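**Student:** Sequence and predicted structure below; questions after.
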Amino acid sequence: MANSFLQIEGLTKSFGELVLFENISLGMCEGDRVGLIARNGSGKTTLLNIIVGQEGADCGTVIFRNDLHVGYLSQQPTFADAVTVGDVANGNAETVRILTQLKITDLAQPIGQLSGGQRKRVALAKVLTDDPQFLILDEPTNHLDLEMVEWLEDYLSHTRTTLLMVTHDRYFLDRVCNRIVELADKTLYTYKGNYAYYLEKRQERIAAQNALVDRANNLLRTELDWMRRQPQARGHKSRSRIEAFYELEERAKRRHEQQALRLQMKSSYIGNKIFEAHHVCKSFPARGASDTEKIILRDYDYTFARYEKMGIVGPNGTGKSTFLKMLLGIVQPDSGHFDVGETVRFGYYSQEGLPFDETKKVIDIVRDIAEYVQMSDGSRLSATQFLQNFLFSPEKQYSYVYKLSGGEKRRLYLCTVLMRSPNFLVLDEPTNDLDIVTLNVLEEYLQNFGGCVIVVSHDRYFMDKVVDHLLVFKGQGELQDYPGNYSDWRDWNLANAMPDDDGKTSANEPAKNVKPRTEKAPKLTFKEKQELAELEAALPRLEAEKAELEALMSSGTLSGPEIVERGQRMQQLIDEIDEKEMRWLELSEKA
């Protein structure tokens, strides 16, 4: 029988009236590799903090085996700023080796000079090499590039260390964990198997729960009829049946219909010209005598196509985020330029996140941008309704930003980006801190998005679902354009690996500047070309008139009859725009 390492019994935690989990229990034995998953704000990090003793529970016990060496990687590790990387390594050769693997090489550098992501990597190297018997990791893949994620996946797969971790990386869960524990409905559900097994069994559990609720509802109807006919209860038998009725009523309310994030925002019209890169060069000078010039782009040329969905991958520090900022005009190239089309409306989701005013309420963050949001079906939602689509309950909307979890803040940030109706999404590590449910919905939204997408992400599953080709940053201005998703590219690299002189393997280069694969379509007739040109001229004019009308109707200066008249014109505009956009889509597919 396996040795028991951890036993949790009757654990409850709440903040005021908000109950995160109630009377939960969990046991872990030597060799268990448990992935803990839940929605943002459900209490995953709080549970880990309670387990390691950094936070208290309302009631319940957490018991580790005596003399068990436990290692903990928190989401935001803390060090004294004056401590150097070498001080953390403390002469441990294995720690230095892993730091090098994680691209941390300057042992003399003070921790205070490192970014949040670099601090996380230093803490990861330290915890892995402290010889723990039990590892607890909170989002270990955040701030790692794809090469590092795959290295860590391989490292953990081949170690005997018992593991409890929170991660949103579905490939990582599938390949490392042998047990999935879901925190939902204030309790824990355990599945013995990997992530794929969990998905299958979870659906079976929900179906079984709903079947029980259906039976309870049928019985409730009978009992409700009895309750209506029942005079004031006098006997013990009646009182017992009434008590049973209320228990039955509570059970009948438990249907599992997990509220889904709904992304149905309207994207604005986008023309044929997206952007063109002309001989773009960018580099950063050496920072010291031992450093070298850092080249980001070297004479980069590219024409971005309408509806293109590009994924950007590469080691940390090769310039992926800088590339996005140059496209957006935040950072200027040394030479060359990006020529962006007139109809392009960027929606930028930065890796650093939006610096919200923490003292503001969630609803005020959204209202500062717009009181109403246009949806894809032509309807308009108020700020409150729109936030409910993003799973912010009315109570949560009126709470302060500083009270949100890290994942909830990222979800709010995503909300503020999409509500502006962009037609070109530029997303820098959008999957960090988002829960799996939100990721699934975001993936579906991006797959059907009627515009363009560029995304930088270390989430391999996400990239496989969303992008149609990759731009690979290899460092020092070397780029590789690959037609396909991340798994296609990785398989290609493995299949084409060639031994170098030192015995290592490297992949042959595919053809440069390969464009995404496109299917041949029937060409437009002369009349259709004329019609397409007319549509492309008319749509921006109609959108402008609609925006002016929306502003006028929201101004509060119109009389009752004027509101009716403008409302009729608004409906005409919506119908005309929808009709022309549908026709434009048909013709543009053939263009």
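**Tutor:** Received the coordinates, thanks.
**Student:** use CA for all of it now, contacts and neighbours both
**Tutor:** Noted.
**Student:** so when I look at Gly91, I'm seeing a strand, right?
**Tutor:** No - counting by DSSP: H, G, I helix; E, B strand; the rest coil, Gly91 is not part of a strand but coil.
**Student:** Give me the three-state assignment for Met326.
**Tutor:** Counting by three-state DSSP, the backbone at Met326 sits in helix.
**Student:** tally of neighbours for it?
**Tutor:** 16 (other Cα atoms under 10 Å).
**Student:** That one and Ser335, how far apart?
**Tutor:** Here Met326 is placed at a distance of 11 Å from Ser335 (Cα to Cα, to the nearest Å).
**Student:** Then Leu535?
**Tutor:** Counting by Cα to Cα, the gap from Leu535 to Ser335 is 36 Å.
**Student:** can you give me the helices for the stretch 201-350 of the chain?
**Tutor:** Counting by DSSP state H, counting those that start in this stretch, the stretch 201-350 of the chain has helices at residues 236-252, 320-328.
**Student:** Of the ones you listed, flag the one that's most buried.
**Tutor:** Among the helices of the stretch 201-350 of the chain, helix 320-328 has the highest mean neighbour count (mean count of other Cα atoms under 10 Å), at a mean of 19.
**Student:** Which one's more surrounded, Leu535 and Ser335?
**Tutor:** Using other Cα under 10 Å, the more surrounded residue of Leu535 and Ser335 is Leu535, with 17 against 12.
**Student:** Counting neighbours, which bits of the helix or strand that one falls within end up buried?
**Tutor:** For Leu535, the host element (DSSP states H and E) is helix 526-553. Across helix 526-553, burial judged by 16 or more other Cα atoms under 10 Å covers 529, 532, 535-536, 539-540, 542-543, 546, 549, 553.
**Student:** let's bring in a second one:
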Amino acid sequence: MKTFIAENLSKNVGDRTLFHGANFLINEGDKIGLVGLNGSGKSSLLNSLVDSNELSGGEIKTPKEYKITYLKQQPELDLEKTVFEAVLDGDDDVFKLVNNYEKTLEEYNNDINNEKLKKRLFDLQEQMNNKNGWEIDTDVKTILTKLGITEFDKKIKNLSGGQQRRVALAQALITETDLLILDEPTNHLDYQAIKWLETYLTRLKNAVIFVTHDRYFLNQVATRIFEIEFEKLTEYSGNYEKYLQQNQKMKKFKQLL
């Protein structure tokens, strides 16, 4: 089992401390909801999980070749790529193969008498058979469709901000990773897309940590809650509803002290 270990993490912004002494583990399959008031340090914590240089103190330990995928609130997509190309915009050889196949298929459909294109397409089809390319191709189109994006050949620059956000989410979901970090994943999604995303995330084998203002989504997906409050990170087991119950009990106990 791959485990992400955080030891004594702290983050200061100027003379203000966002959090300090944060210790926690993230195991395979964990679905962690990160909660706290606006400005409490949620985004800073997410950033530090990707880049420990963002921290003011503490240490992060991960196994070798531990991969983290981060969906930020503002998409970072190549505006000149098509939707399909953007989703598979990575160094993975299979991603490159699938993109190449789709591009060649489009070229061949526009010039079906071109023997060179026909041969290239045949060669790519053989590679797709051997390298699980068809499954990736289908998964990308399914995820995009479930998120409400159906024009796969449209350029990113011609999409609205909300559509670009959904493409970035699809890119994060299709990427093979150990830890998936999602900052407000339900933004710009309709009810059906949110319900689909709930099911998709709960079935994922890898770990997920996410921030959302959608309390119902948080309750449905989270198996653990991390709360940042008064410069401290506190961990609660269970979903959001159980967190509220535990949090209330803790506050009553403190009042009795």
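**Tutor:** Okay, I see it. Worth saying up front: this structure is predicted, and the values here are computed from it rather than measured.
**Student:** if we can go back for a sec, corresponding residues in the second structure for the helix holding Leu535 of the first structure?
**Tutor:** On the second structure, no counterpart of helix 526-553 of the first structure exists by TM-score structural alignment.
**Student:** and that helix, how far from the chain's centre?
**Tutor:** Averaging C-alpha positions (Cα atoms, centre = their mean, to the nearest Å) puts helix 526-553 of the first structure 34 Å from its chain's average.
**Student:** Which residue in the second structure occupies the aligned position of Ala211 of the first structure?
**Tutor:** In the second structure, the residue equivalent to Ala211 of the first structure is Leu256, according to TM-score structural alignment.
**Student:** Contacts only, for its match.
**Tutor:** When contacts are counted by Cα atoms under 8 Å, 6 or more residues apart in numbering, Leu256 of the second structure touches no other residue.
**Student:** could you measure it against Gln246 of the second structure, distance?
**Tutor:** For Leu256 of the second structure, the distance to Gln246 of the second structure equals 16 Å [Cα to Cα].
**Student:** Would you mind finding the match for Ala10 of the second structure in the first structure?
**Tutor:** Let me fix one detail, which is that residue 10 of the second structure is Ser and not Ala. So, by TM-score structural alignment, Ser10 of the second structure is matched to Thr12.
**Student:** hang on, the earlier thing: so which of the helices of the stretch 201-350 of the first structure is nearest Tyr155 of the first structure?
**Tutor:** Closest approach to Tyr155 of the first structure among the helices of the stretch 201-350 of the first structure (Cα to Cα): helix 320-328, 26.0 Å.
**Student:** Pull up the aligned stretch in the second structure for the closest one.
**Tutor:** Against the second structure, there is no aligned range for helix 320-328 of the first structure (TM-score structural alignment).
**Student:** gap between that helix and the chain center?
**Tutor:** Using Cα atoms, centre = their mean, the distance from the centre of helix 320-328 of the first structure to the centre of the chain it belongs to is 20 Å.
**Student:** which secondary structure elements does it contact?
**Tutor:** strand 424-428 (3 or more Cα pairs under 8 Å, 6 or more residues apart in numbering; DSSP states H and E).
**Student:** For the next helix or strand after the strand it packs on, name the packing helices and strands.
**Tutor:** Proceeding N to C from strand 424-428 of the first structure, the next assigned helix or strand is helix 436-447, under DSSP H and E. Applying 3+ Cα pairs under 8 Å, 6+ apart, we find helix 436-447 of the first structure packed against helix 460-466.
**Student:** now the helix it packs on: which residue numbers in the second structure?
**Tutor:** Going by TM-score structural alignment, helix 460-466 of the first structure sits over no part of the second structure.
**Student:** which parts of that helix are buried?
**Tutor:** 460-464, 466.
**Student:** I would like the residues contacting that helix, please.
**Tutor:** Residues from elsewhere that reach helix 460-466 of the first structure, judged by Cα under 8 Å, 6+ apart: 146, 169-171, 309, 311, 431, 439, 443, 446-447, 457, 485-487.
**Student:** Which of the residues you listed lies at the shortest distance from Met570 of the first structure?
**Tutor:** Among those, Leu446 lies closest to Met570 of the first structure (Cα to Cα), at 28.4 Å.
**Student:** Next, the contact list for the closest one, please.
**Tutor:** Going by Cα under 8 Å, 6+ apart, Leu446 of the first structure touches 453, 466.
**Student:** Against Asp464 of the first structure, how distant is it?
**Tutor:** Separation of Leu446 of the first structure from Asp464 of the first structure (Cα to Cα): 12 Å.
**Student:** try Arg39 of the first structure
**Tutor:** For Arg39 of the first structure, the distance to Asp464 of the first structure (Cα to Cα) stands at 22 Å.
**Student:** where along the second structure do the helices fall?
**Tutor:** For the second structure, helices defined by DSSP state H occupy the ranges 42-50, 83-87, 93-109, 115-130, 133-146, 161-174, 191-203, 215-221, 240-256.
**Student:** Among these, show me which one is buried the most.
**Tutor:** Burial among these, expressed as mean neighbours by mean count of other Cα under 10 Å, is greatest for helix 83-87, which shows a mean of 26.
**Student:** Can you give me the neighbour number for the closest residue in space to Leu11 of the first structure that isn't next to it in sequence?
**Tutor:** Leaving aside its chain neighbours, Leu11 of the first structure sits nearest to Gly60 (4.0 Å; criterion: Cα to Cα, 6 or more residues apart in numbering). Neighbour count for Gly60 of the first structure, taken as other Cα under 10 Å: 16.
**Student:** what's the counterpart of Gly60 of the first structure in the second structure?
**Tutor:** In the second structure, the residue matched to Gly60 of the first structure (TM-score structural alignment) is Gly58.
**Student:** got it, and Leu494 of the first structure?
**Tutor:** Matched by TM-score structural alignment, Leu494 of the first structure corresponds to no residue in the second structure.
**Student:** For Leu494 of the first structure, give me its contacts.
**Tutor:** Contacts for Leu494 of the first structure (Cα under 8 Å, 6+ apart) come out as Ala507.
**Student:** That one and Thr505 of the first structure, how far apart?
**Tutor:** 9 Å.
**Student:** since we're on Glu76 of the second structure, how many residues are nearby?
**Tutor:** 12.
**Student:** sorry, that was for Leu414 of the first structure
**Tutor:** Other residues near Leu414 of the first structure come to 21 when the count uses other Cα under 10 Å.
**Student:** and what of the one 4 residues further on?
**Tutor:** The burial metric for Leu418 of the first structure, expressed as a neighbour count using other Cα under 10 Å, is 20.
**Student:** Isn't it up against Tyr349?
**Tutor:** No - counting by Cα atoms under 8 Å, Leu418 of the first structure does not reach Tyr349; the two are 9.3 Å apart.
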